[in-house]
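> Starting from these lines, generate the structure:
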Amino acid sequence: MALDRLGRPLKHLILYVSKLEDKGIGYHSVTEAINTETPSGKFMLHVFGALSEFERNLIKERTLAGLEAARARGRQGGRPES
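Next up is the predicted model:
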């Protein structure tokens, strides 16, 4: 499973991986070369997790800015009234 599908907010990602580790299960991603059974793998998990969360926040900001710009131009979003 890709890291960004496991958890987008970093705190959720860390929580999921911690729960797996409590059960003796490590996370190993072949696509991202992350293995939580090594110190460098745990570090990379945190780095990629933080980048994933940052990307999600950027998408959210751009979406909100686009909606505000459309509203300023007089465009009203949502479904048409019945």
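> alpha carbons only for contacts and neighbour counts from here, please
Will do.
> what's the longest helix in this protein?
helix 39-72 (DSSP state H).
> For it, which residues meet the burial criterion?
Counting neighbours by 16 or more other C-alpha atoms under 10 Å, one finds that the buried residues in helix 39-72 are 41-42, 44-46, 48-53.
> Tell me how many other residues surround residue 3.
18 (other C-alpha atoms under 10 Å).
> which ones are touching it?
Contact analysis of residue 3 by C-alpha atoms under 8 Å, 6 or more residues apart in numbering lists 29, 32, 45, 48-49.
> one more, for comparison:
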Amino acid sequence: QEEVTLTHREYDLLQFFLAQPDEVCTRDDLLDQVWGADFLGQQNVVDVYVGYLRNKITTTGASPLIQTVSGVGYKLREPMSDAQK
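Sure, this is the predicted structure:
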């Protein structure tokens, strides 16, 4: 296993995904829960940080653990075991 260094925001984002396994999280949900309801920045900040986190936690050659659900948001998928591969 490899150690991954996350920023505070990336860590909070990962924690939120882990609390909702295999559930689709909308960008609004992520903004409210990770950035806070009073966040005044642009919504695309979610896409940027999901990209950062996805790149850090995805193993080379593997499917991303954080999947994009087109038009809705994102979800954390279960990693496949060696038996499932």
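> what's the TM-score for these two chains?
After superposition, the two chains reach a TM-score of 0.35 (TM-score structural alignment, normalised by the length of structure 1), with 47 aligned residues with a C-alpha RMSD of 3.9 Å.
> circling back to that earlier point, with distance to residue 5 of structure 1 added, can I get the contacts of residue 3 of structure 1 in TSV?
Formatted as TSV, the contacts of residue 3 of structure 1 follow (distance: C-alpha to C-alpha, whole Å):
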residue	distance to residue 5 of structure 1
29	12
32	12
45	13
48	12
49	10
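> nearest to residue 11 of structure 1, of those?
Checking the contacts of residue 3 of structure 1 against residue 11 of structure 1 with C-alpha to C-alpha, the nearest one is residue 49 at 8.8 Å.
> shouldn't the closest one be in contact with residue 12?
No: Residue 49 of structure 1 lies out of contact with residue 12 (C-alpha atoms under 8 Å); the separation is 9.4 Å.
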